[in-house]
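Peer 1: Could you work out the structure for the sequence below:
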Amino acid sequence: MPLTRKAYRAAILHSIADPAEEGIEASYEYFADGLLVIENGQISAVGHAGDLLPTLPADIDITHYQDALITPGLIDTHIHLPQTGMVGAYGEQLLDWLNTYTFPCESQFADKAHAEEVADIFIKELLRNGTTTALVFGSVHPQSVNAFFEAAEKLDLRMIAGKVMMDRNAPDYLTDTAESGYQQSKALIERWHGKGRLHYAVTPRFAPTSTPEQLALAGQLLGEYPDLYLQTHISENKQEIEWVKALFPERNGYLDVYDHYKLLGERSVFAHGVHLCDEECARLAETGSAVAFCPTSNLFLGSGLFNLPMAEKHKLNVGLGTDVGGGTSFSLLQTLNEAYKVMQLQGARLSPFKSLYLATLGGARALRLEDKIGTLQPGTEADFLVLDYNATPLLSYRLKQAKDIAETLFVLMTLGDDRTVMQTYAAGQLVHQR
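Peer 2: From the prediction side, this is the model:
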């Protein structure tokens, strides 16, 4: 195969560390006139254009962007494929919302053609919004996951997904059994896990909708295959937490249910964690588990405010999640806009560089993929975005007033959305052009 080498010139910014641990100045690299060099789907060099241009062959193909910023592809650590058609559903909190909107919407995924149609729309929305990796809930139907992985494989995307396991406290038309959930998950793992850039996540919806038998089998799957992911929900809503206590009176709280069934670990991601306590944060960190912070959804469903400073204190890995359809936007830029407000309401600051970290390298660390994605370091996969400073008249005018990259970044995260994403690249290939 011939060597394909291309270069992209623009302002370039990426996270290289967590600002909470290393300080803001040491947390990022910025090149006002930067060059990103790609070879065969991987990044081979990044730096100042003036330093790198003399080292390249004269005939290299260079794309030069004016008024644009190149960043790593964005990483969504919690989103629901089958809820695409019910985004922005009115007027309920979590448990009523599931019964009123979510379960009827997910029931349509018994139909393979429907699953394929929505998978196509869903992936296009991710890429339009600059999301190059996502941790995705399917429905209870295996075809929801097959449709998603088939569409993702065609574009060589780095994606993680799983079939929901749910054998109680849901409508009959939407439940599996402990055994069928295990067997269907196993078949999907055999077919997809580790194929190309795809990974499988064992996916019990949340403790109330799985019997102890099903949770035990979810834990068994994690033991049977190396490097599997686990995704579920935790401590999103106070009513939900009380329900878990009633269903599992023998356990010492919500996290302990998952802990007991051996579901905590290096590739376990727990969505929300709005009402976690110090002890639970410490246990999550100790086991290498991560939390997906979903501010848009937490505000929309009235669930509460995630305590990021507490998570930082315990050095707990935190990624960012849109949580569509509880969240109201596929845009991680819009999700960061809400994250800033969630911190403000708690008297805490969220710097734009911490926001960048959460949406890129922090998400990659939560998924244990920081050697592959989340930065623009040489040797990593060439998943990156081109953000347009002139995407809207207001954005264009506002950015002309920005004094430095910190202000530019903050304005992009406050005023930016899918229109800001000019191009999205995955493994060095253009997968979205605005």
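Peer 1: C-alpha only now, for contacts and for neighbours.
Peer 2: OK.
Peer 1: just how off-centre is stretch 279-299 within its chain?
Peer 2: 13 Å (Cα atoms, centre = their mean, to the nearest Å).
Peer 1: Okay, buried residues for that stretch please.
Peer 2: If you call a residue buried by 16 or more other Cα atoms under 10 Å, then stretch 279-299 has these buried ones: 280-285, 287-299.
Peer 1: With stretch 19-36 instead?
Peer 2: Neighbour-count burial for stretch 19-36, counted by 16+ other Cα under 10 Å, picks out 19, 20, 24, 27, 28, 29, 30, 31, 34, 35, 36.
Peer 1: Return the subset of these lying in helices.
Peer 2: 19, 20 (DSSP state H).
Peer 1: Any figure for the gap between the residue lying farthest from the centre of the chain and residue 37?
Peer 2: Residue farthest from the centre of the chain, counting by Cα atoms, centre = their mean, is residue 58 at 38.7 Å. As judged by Cα to Cα, to the nearest Å, residue 58 and residue 37 stand 14 Å apart.
Peer 1: Now do the strands in the stretch 251-400 of the chain.
Peer 2: Secondary structure of the stretch 251-400 of the chain (DSSP state E, counting those that start in this stretch): strands at 268-272, 290-293, 317-320, 384-388.
Peer 1: for the third one, the distance to its chain's centre please.
Peer 2: Taking Cα atoms, centre = their mean, one finds strand 317-320 lying 8 Å from the centre of the chain it belongs to.
Peer 1: just the last one next, same as before
Peer 2: Computed by Cα atoms, centre = their mean, the separation of strand 384-388 from the middle of its chain amounts to 18 Å.
Peer 1: Please list the outside residues in contact with that strand.
Peer 2: With contact meaning Cα atoms under 8 Å, 6 or more residues apart in numbering, strand 384-388 is reached by 67-74, 130, 132, 376, 420-426.
Peer 1: One more, please, to line up against the first structure:
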Amino acid sequence: MDTVQHIFKGTFIHSTTRCDCEVIENHILGVDHAGKILFFEDAQKQSKLAQKWGFDESSIQELGKKKKRTLRNGTTTACYFATIHTDASIVLADAASQYGQRAFIGKVCMDRNDTYQKYSETTEESIRETKRVKAIITPRFAISCSERLLNELGKFAEEQNLHIQSHISESPAEIKEVLRLFPDYKNYTEVYDRNKLLTNKTVMAHGCYLTNEELHVFRERGAAISHCPNSNISLCSGHLDVRNALNQRVKVGFGTDVAGGYSVSLLDAIRKAIETSKILFMERSKWDTNKTENEVKGSMTPKGINRDAQNDKMEKNNVLSYKEAFRLATLGGSEALSIDHIIGNFEVGKEFDALLINPDAKDSPFEVFSHIPKEEMLQKFLILGDDRNIKAVYVAGRCTVPFSSNT
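Peer 2: Below is the predicted model of the structure:
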């Protein structure tokens, strides 16, 4: 029988395939030496679990009492666009390993249309050097890659069963240039698809202007979109309609696209994603100047806009809720990377990735009142919290905050 390395007791919040935000109070969770979850049961079974798994009940870590630690981010799994330089990419991989973060490191590939000549490679160099970093295939985007390079990268990814990451449909100008450079392809998605770069291990950043036809191809291939709302807004490139992508059954997770965006925090991505969905709602609901006076009055109360009607309309138009955004930041991200069988929630058998949150931190940016429901507490953290509320981060059962024990 597996031995227990860590035991945690308290309130757990995660996403499942059936529930965007499930709050589980007074539970006990055990993690083995490999960082996988052994059991997740009601705390009333604590004594029986101790007998079954052979642990001392005094070793249980009460989630509300652990020593405070700090972290600027809290991301347990990340996809990195490194540089075109292989050695630098390897250094980044070494650093991620040293600090205990689960990471997909990609040596960027680009053999044309570089901003500076020294930041490009020959096709042969790019193909050869990519094989040194066997992690995630990373063509920068179609504009900076020749057809031959894309084709060779697709073949290599297929041979080695590797993940793939790139950018797609970030702006209208980009799409126009892609179609000019690849006149034999009917759309941007086909450029990647025909070169075997659109698979169930592919994550494409942005996707703001993907058509439903292209989203259908994404769904068929099992490819995912990394929604980067901060970058999209910062660069004025566009907005991804997350609701439409989800309705098309396309996998969606969150990204930061630094330094296109200015924050590496997933909390920022959650907030910007919700804001983006509201912006899209407002764009669809622009004031109709052709309304009659009676129609205008019907949408108003003596004090102004009918807020209940407005909120109902927002729900019908599927503005992202904080619970849905929470799911996209957790289980959605693992699904986007096709590793949801390994991480994403607290199901038995998965690796224990978790943030230990302290809403009562001394310098917390928000207040918590007594007897506040746990869901409201989560909402406060997602909308108002920051690294001051993050006491610890666990990756595969290993506490990595602020640094792993061997650094």
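Peer 1: Translate the residue farthest from the centre of the first structure into the numbering of the second structure.
Peer 2: Using TM-score structural alignment, the equivalent of residue 58 of the first structure in the second structure is residue 56.
Peer 1: Now do the helices in the stretch 251-400 of the first structure.
Peer 2: Secondary structure of the stretch 251-400 of the first structure (DSSP state H, counting those that start in this stretch): helices at 254-260, 278-286, 295-300, 308-313, 332-344, 352-359, 361-366, 393-400.
Peer 1: Out of those, the one nearest residue 116 of the first structure is which?
Peer 2: helix 332-344 (24.0 Å; Cα to Cα).
Peer 1: The second structure: matching residues for that closest one?
Peer 2: Using TM-score structural alignment, helix 332-344 of the first structure pairs with 266-278 in the second structure.
Peer 1: Next one: residue 244 of the first structure from residue 206 of the first structure, what distance?
Peer 2: 9 Å.
Peer 1: Mind telling me what residue 107 of the second structure corresponds to in the first structure?
Peer 2: Under TM-score structural alignment, residue 107 of the second structure pairs with residue 163 in the first structure.
Peer 1: Its match - nearest residue in space that isn't next to it in sequence?
Peer 2: In space, and not counting its chain neighbours, residue 163 of the first structure is closest to residue 138: 4.9 Å by Cα to Cα, 6 or more residues apart in numbering.
Peer 1: How about residue 75 of the second structure?
Peer 2: residue 266 (7.0 Å).
Peer 1: What of residue 55 of the second structure?
Peer 2: Residue 55 of the second structure sits nearest to residue 4 (Cα to Cα, 6+ apart), 6.9 Å away.
Peer 1: next one: residue 357 of the first structure
Peer 2: Spatial nearest neighbour of residue 357 of the first structure, excluding adjacent residues (Cα to Cα, 6+ apart): residue 15 at 5.6 Å.
Peer 1: try residue 356 of the second structure
Peer 2: Nearest non-adjacent residue to residue 356 of the second structure (Cα to Cα, 6+ apart): residue 392, at 5.0 Å.
Peer 1: What count of nearby residues applies to the one you found?
Peer 2: 22 (other Cα atoms under 10 Å).
Peer 1: Give me the three-state assignment for it.
Peer 2: strand (DSSP: H, G, I helix; E, B strand; the rest coil).
Peer 1: Aligned counterpart of it in the first structure, please.
Peer 2: Per TM-score structural alignment, residue 392 of the second structure is aligned with residue 423.
Peer 1: still on that earlier bit, dump the residue contacts of the match of residue 107 of the second structure.
Peer 2: Contacts of residue 163 of the first structure by Cα under 8 Å, 6+ apart are 137, 138, 139, 140, 141, 142, 144, 145, 185, 201, 202, 203.
Peer 1: just to revisit the earlier point, tell me how far the residue farthest from the centre of the first structure lies from residue 5 of the first structure.
Peer 2: Taken as Cα to Cα, the span from residue 58 of the first structure to residue 5 of the first structure is 12 Å.
Peer 1: can you check residue 131 of the first structure too?
Peer 2: Using Cα to Cα, residue 131 of the first structure is found at 24 Å from residue 5 of the first structure.
Peer 1: and if you look at residue 203 of the first structure?
Peer 2: 39 Å.
Peer 1: Looking at the two, which one has more neighbours?
Peer 2: residue 203 (26 against 19).
Peer 1: who touches that one in this structure?
Peer 2: 137, 162, 163, 164, 165, 218, 230, 231, 232.
Peer 1: Name the residues of stretch 47-56 of the first structure that are buried.
Peer 2: 47, 48, 49, 53.
Peer 1: What of stretch 132-142 of the second structure?
Peer 2: Going by 16+ other Cα under 10 Å, stretch 132-142 of the second structure has these buried residues: 133, 134, 135, 136, 137, 138, 139, 140, 141, 142.
Peer 1: quick revisit: output the buried residues of stretch 19-36 of the first structure as JSON lines; include the columns distance to residue 43 of the first structure.
Peer 2: Listed next are the buried residues of stretch 19-36 of the first structure as JSON lines, based on distance: Cα to Cα, whole Å:
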{"residue": "19", "distance to residue 43 of the first structure": "24"}
{"residue": "20", "distance to residue 43 of the first structure": "27"}
{"residue": "24", "distance to residue 43 of the first structure": "24"}
{"residue": "27", "distance to residue 43 of the first structure": "20"}
{"residue": "28", "distance to residue 43 of the first structure": "17"}
{"residue": "29", "distance to residue 43 of the first structure": "15"}
{"residue": "30", "distance to residue 43 of the first structure": "16"}
{"residue": "31", "distance to residue 43 of the first structure": "16"}
{"residue": "34", "distance to residue 43 of the first structure": "14"}
{"residue": "35", "distance to residue 43 of the first structure": "11"}
{"residue": "36", "distance to residue 43 of the first structure": "7"}
